[in-house]
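> quick one: sequence plus predicted model below, questions after.
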Amino acid sequence: MTGNPDLKQKQLMRRAELVLKEHTLLTLPVDLEALAQAVGIHLREMESKTEGVSGMLLRYGDQFGIMYATHVDNEGFERFSIGHEFGHYFVDGHLDHIPFDDGAHRSRAGFVSDDPYEREADYFSAGLLMPSSLIGPILRRAQEGLPSIEAICGEAKASLTASAIRYINETDDAAAIVVSRQGQVDYCFKSEALKRLKGQSWLRKGAPLPTGTLTASIAARPAAERRGHRDETETDILDWFGGERAVRTVEQVVDLGRYDRVLTVLSCAQLVDDTYRDEDDFDESDEAMEARWTPRFRP
């Protein structure tokens, strides 16, 4: 993806929502079979023993088909894999640039590939399964952090990791997610509210998990011991991203099982009502001060 990556991501997810509107399928959970029928694409399961790819886009002249992996035994991941192949089909330029070997393009969905076309298809899939117009009401009802992610996951029938990314894309909360494998970062996303906190660093792919964190301690356990494990603690955003000020943070950790990965959700409720201004640099009116100190609750 070239240019502004945040803008490109939003454009891809907006394109996915427009596809659903065009075919009057803008409801949760999105009916992927109906979309396939509407555009003349055949859906078929891959053999359960097939590993190493999440799905395939088949092309024979002007005819297309989608095969999706079932070896993970996870409906959310299967649906995300189908959405990923739809991304290759619908996003401009993909059919001209992605490789087709003997009429099949093999994908690795789930934000694990560095290939820009695979990443674009991932973002399209996230927007297809979890359109912005339908995610907003879910977030207004749910508690911040992991409960919001699980609410999206349940209503959209999406994978937990894809739901976590959509939460970060859409939330007004100051939050971040980190997906790691064997103690190293796979990827990290921050919400817009958290990005405004000054002086932070970024956790890049391959970086070690911050020492002393709950996530690092859980990731260090044998896979069989932590399988399905989840835990929560209070920490400080400085422990994860550094910065210029301490902010109380809730760290929620879930073992994903699949491919030995761990999901971390970091929530900073203290920053939701923060104006991100230095109080020494401005005079606050009585009205503004009253508004800032009046508790706010989600409807």
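In hand now; what should we look at?
> CA only for contacts and neighbour counts going forward, please
Will do.
> number of nearby residues for Leu266?
If you count neighbours by other Cα atoms under 10 Å, Leu266 ends up with 25.
> wait, it sits on Ala175?
Yes - with contacts counted by Cα atoms under 8 Å, Leu266 reaches Ala175, the gap being 5.4 Å.
> shared neighbours, the two?
Common neighbours of Leu266 and Ala175, using Cα atoms under 8 Å, 6 or more residues apart in numbering, are Gly145.
> got the buried residues for the host helix or strand of Val19?
Assessed by DSSP states H and E, Val19 sits inside helix 5-22. Within helix 5-22, the residues scored as buried using 16 or more other Cα atoms under 10 Å are Gln9, Lys10, Leu12, Met13, Arg14, Arg15, Ala16, Glu17, Leu18, Val19, Leu20.
> stretch 248-263 too?
249-257, 260-263.
> which parts of the protein are helices?
5-22, 32-39, 75-90, 94-97, 116-129, 132-141, 146-156, 160-170, 192-195, 214-219, 223-226, 238-241, 286-293 (DSSP state H).
> what's in contact with the longest one?
Going back to what we said before, that points to helix 5-22. Against helix 5-22 from outside (Cα under 8 Å, 6+ apart): 1-2, 26, 35, 87, 91, 120, 123-128, 131-132.
> before we move on, what about the fifth one?
Where contact means Cα under 8 Å, 6+ apart, the residues beyond helix 116-129 that reach it are 1, 9, 12-17, 20, 28-30, 79-88, 91, 94, 98, 107-111, 113, 156-158, 162-163, 166.
> likewise the third one?
Helix 75-90 is touched from outside by 16, 32, 54-57, 66-70, 94-95, 98, 107, 109-110, 117-118, 120-122, 124-126, 128-129, 153, 157-160, 162, with contacts defined as Cα under 8 Å, 6+ apart.
> just the buried residues from these, in PyMOL please.
This is how PyMOL selects the buried members of the contacts of helix 75-90, with burial counted by 16+ other Cα under 10 Å:
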select buried, resi 16+32+54+55+56+57+66+67+68+69+70+94+95+107+109+110+117+118+120+121+122+124+125+126+128+129+153+157+158+159+160+162
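> against that first model, consider the following:
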Amino acid sequence: MTKTTWNLINSRLGHAERKGEEVAEVAHQNGLPIDPFAIARSEHPLLKFTLGDFHDAFDGQLEYHRKHNRFLIFLNTKYDIGQFPGEHHPRTRFSMGHELAHYYLEPHRAYLIGGGNSHGSESEFKSDELVEREADAFAAGLLMPNWLFSPRVNKTEPSFDLIQQVASEFQTSMLSTAIRTVQLSHFPCGLACVRQSSLAWMFCSTPLIEAGCYPGERGSNLPETALLAWKEHENGNLSNRTKDGVVGDWFRTYDATSLESTYVCEHYFSIPVMNSLLVLLTVDEDDLADEEE
């Protein structure tokens, strides 16, 4: 992927995030946690939703019923087992945010009204399809709007301890909270997700991108440190949660090749239920400044 293509895609995802934040603000959702179910109910009767355990069929699905001029969300509550009555698991909340994206984002909505086929979605950054990535971006903006989220995650450098604390406050999953933390961080950092011994996706903070480090290609090979950590994750015994690496192991630098040997600290966090290994990648600001000089 070229730098221009990456910037174009990132622009679309950024628009979706800002739309999610706008909906949260217009709905007067200033307290925590943001309630996506209340937002959905506010669109009645044009939008209705039904909850049920749809097993592994989908996380959510939005349909348009022309006869009644009505949208209907089917939301999978399979993650809600063990929750108190009236409460929802963070992944269920994110799925509602994802389906609301298909309702609020004009091209998504126009597609359904125009006769496009409904489809079941797997939310929380599982899909490579751009429309699904836009819906995930919207959900992140809706549930973790910048004005509430950024002050909490920029008090100090990012860490998984900080991410866990913020996730509890916003009632969002570790995965989506970690992504949002990196996206809004004032520090140079990135977040990688490892699945099946390869890079599933990556996000970078604005300071890291401005320094010349861009996300690595999806599906690309991993450094030896990450492969070892992945094997430990698979065996359920991730031991050394901090490892050493360099920029060239993880990021695309395009024409800023002098950055490739810059030191990176790799912090690992296992999410067995999603068979995912998160890698928080932090770079010292002074090291990047030295390279720029």
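Now that the structure is in, tell me what you want to look at. Since the structure is predicted, the reported quantities are computational estimates derived from the model, not experimental observations.
> what does Glu51 of structure 1 align to in structure 2?
Under the alignment (TM-score structural alignment), Glu51 of structure 1 maps onto Asp56 of structure 2.
> please tell me how far that match sits from Glu169 of structure 2.
Between Asp56 of structure 2 and Glu169 of structure 2 the computed distance is 28 Å (Cα to Cα, to the nearest Å).
> ok, now Arg91 of structure 2?
Relative to Glu169 of structure 2, and taking Cα to Cα, Arg91 of structure 2 is found at 15 Å.
> which of those two has more neighbours?
Arg91 (23 against 12).
> residue nearest the centroid of structure 2?
Ser176 (4.2 Å; Cα atoms, centre = their mean).
> list the contacts for the corresponding residue of structure 1 for that one?
Taking TM-score structural alignment, the alignment pairs Ser176 of structure 2 with Ala162 from structure 1. Contact analysis of Ala162 of structure 1 by Cα under 8 Å, 6+ apart lists Phe80, Gly110, Ala126.
> now swap in Asp274 of structure 1 and tell me
Contacts of Asp274 of structure 1 by Cα under 8 Å, 6+ apart: none found.
> quick one: residues contacting the counterpart of Val265 of structure 1 in structure 2.
Aligned by TM-score structural alignment, Val265 of structure 1 pairs with Leu280 of structure 2. Leu280 of structure 2 makes contact with Ser159, Phe160, Cys189, Gly190, Leu191, Ala192, Glu266, His267, Tyr268, according to Cα under 8 Å, 6+ apart.
> for the third one, which residues are in contact?
Spelled out, that is Cys189 of structure 2. Per Cα under 8 Å, 6+ apart, neighbours of Cys189 of structure 2: Pro158, Val182, Cys204, Ser205, Pro207, Leu208, Leu280, Leu281, Thr282, Val283.
> change it to 6 Å
Ser205, Leu281, Thr282 (Cα atoms under 6 Å, 6 or more residues apart in numbering).
> separation between the first one and Asp56 of structure 2?
Same thing as Ser205 of structure 2. For Ser205 of structure 2, the distance to Asp56 of structure 2 - Cα to Cα - is 33 Å.
> who has more neighbours out of those two?
More crowded of Ser205 of structure 2 and Asp56, by other Cα under 10 Å: Ser205, with 23 against 9.
> what distance do you get for the alignment partner in structure 1 of the more buried one to Glu290 of structure 1?
The alignment partner of Ser205 of structure 2 in structure 1, by TM-score structural alignment, is Ser191. Using Cα to Cα, Ser191 of structure 1 is found at 27 Å from Glu290 of structure 1.
> and if you look at Gln200 of structure 1?
Taken as Cα to Cα, the span from Gln200 of structure 1 to Glu290 of structure 1 is 30 Å.
> neighbour count winner among those two?
Gln200 (17 against 11).
> measure stretch 197-214 of structure 1 end to end?
Note: stretch 197-214 of structure 1 ends 22 Å apart using Cα to Cα.
> chain center to stretch 248-268 of structure 1, what's the gap?
Stretch 248-268 of structure 1 sits 12 Å away from the centroid of its parent chain (Cα atoms, centre = their mean, to the nearest Å).
> ends of that stretch, how far apart?
6 Å.
> just stretch 151-168 of structure 2 next, same as before
16 Å.
> how close does the longest strand seen in structure 2 sit to structure 1?
The longest strand of structure 2 (DSSP state E) is strand 263-271. Relative to the matching residues in structure 1, strand 263-271 of structure 2 has an average distance of 1.6 Å after the fit, by mean Cα distance after the TM-score superposition for structure 1.
> so where is that strand in structure 1?
Under TM-score structural alignment, the match for strand 263-271 of structure 2 is residues 248-256.
> any figure for the gap between Asp239 of structure 1 and Gln200 of structure 1?
On the measure of Cα to Cα, Asp239 of structure 1 and Gln200 of structure 1 end up 11 Å apart.
> and Gly136 of structure 1, by the same measure?
On the measure of Cα to Cα, Gly136 of structure 1 and Gln200 of structure 1 end up 27 Å apart.
> what of Ala162 of structure 1?
24 Å.
> and if you look at Pro99 of structure 1?
39 Å.
> ok, Ile82 of structure 1 next?
36 Å.
> how much does the helix holding Val19 of structure 1 stray from structure 2?
So helix 5-22 of structure 1 averages 1.6 Å relative to structure 2 (mean Cα distance after the TM-score superposition for structure 1).
> helix 160-170 and that helix, what's the angle between them?
110 degrees (axes from the mean of the first three to the mean of the last three Cα atoms, to 10 degrees).
> how far does helix 5-22 of structure 1 sit from the chain's center?
Distance, centroid of helix 5-22 of structure 1 to centroid of chain: 14 Å (Cα atoms, centre = their mean).
> do stretch 265-280 of structure 1 as well
23 Å.
> in it, which residues are buried?
Val265, Leu266, Ser267, Cys268, Ala269, Leu271, Val272.
> repeat that for stretch 222-238 of structure 1.
For stretch 222-238 of structure 1, by 16+ other Cα under 10 Å, it's Ala223, Arg226, Arg227, Arg230, Thr235, Asp236, Ile237, Leu238.
> for it, which outside residues touch it?
Ala246, Val247, Arg248, Thr249, Val250, Glu251, Gln252, Val253, Val254, Asp255, Gly257.
> want to throw those residues into CSV with distance to Tyr276 of structure 1?
Below are the contacts of stretch 222-238 of structure 1 laid out as CSV (distance: Cα to Cα, whole Å):
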residue, distance to Tyr276 of structure 1
Ala246, 13
Val247, 12
Arg248, 15
Thr249, 17
Val250, 20
Glu251, 22
Gln252, 25
Val253, 28
Val254, 30
Asp255, 33
Gly257, 38
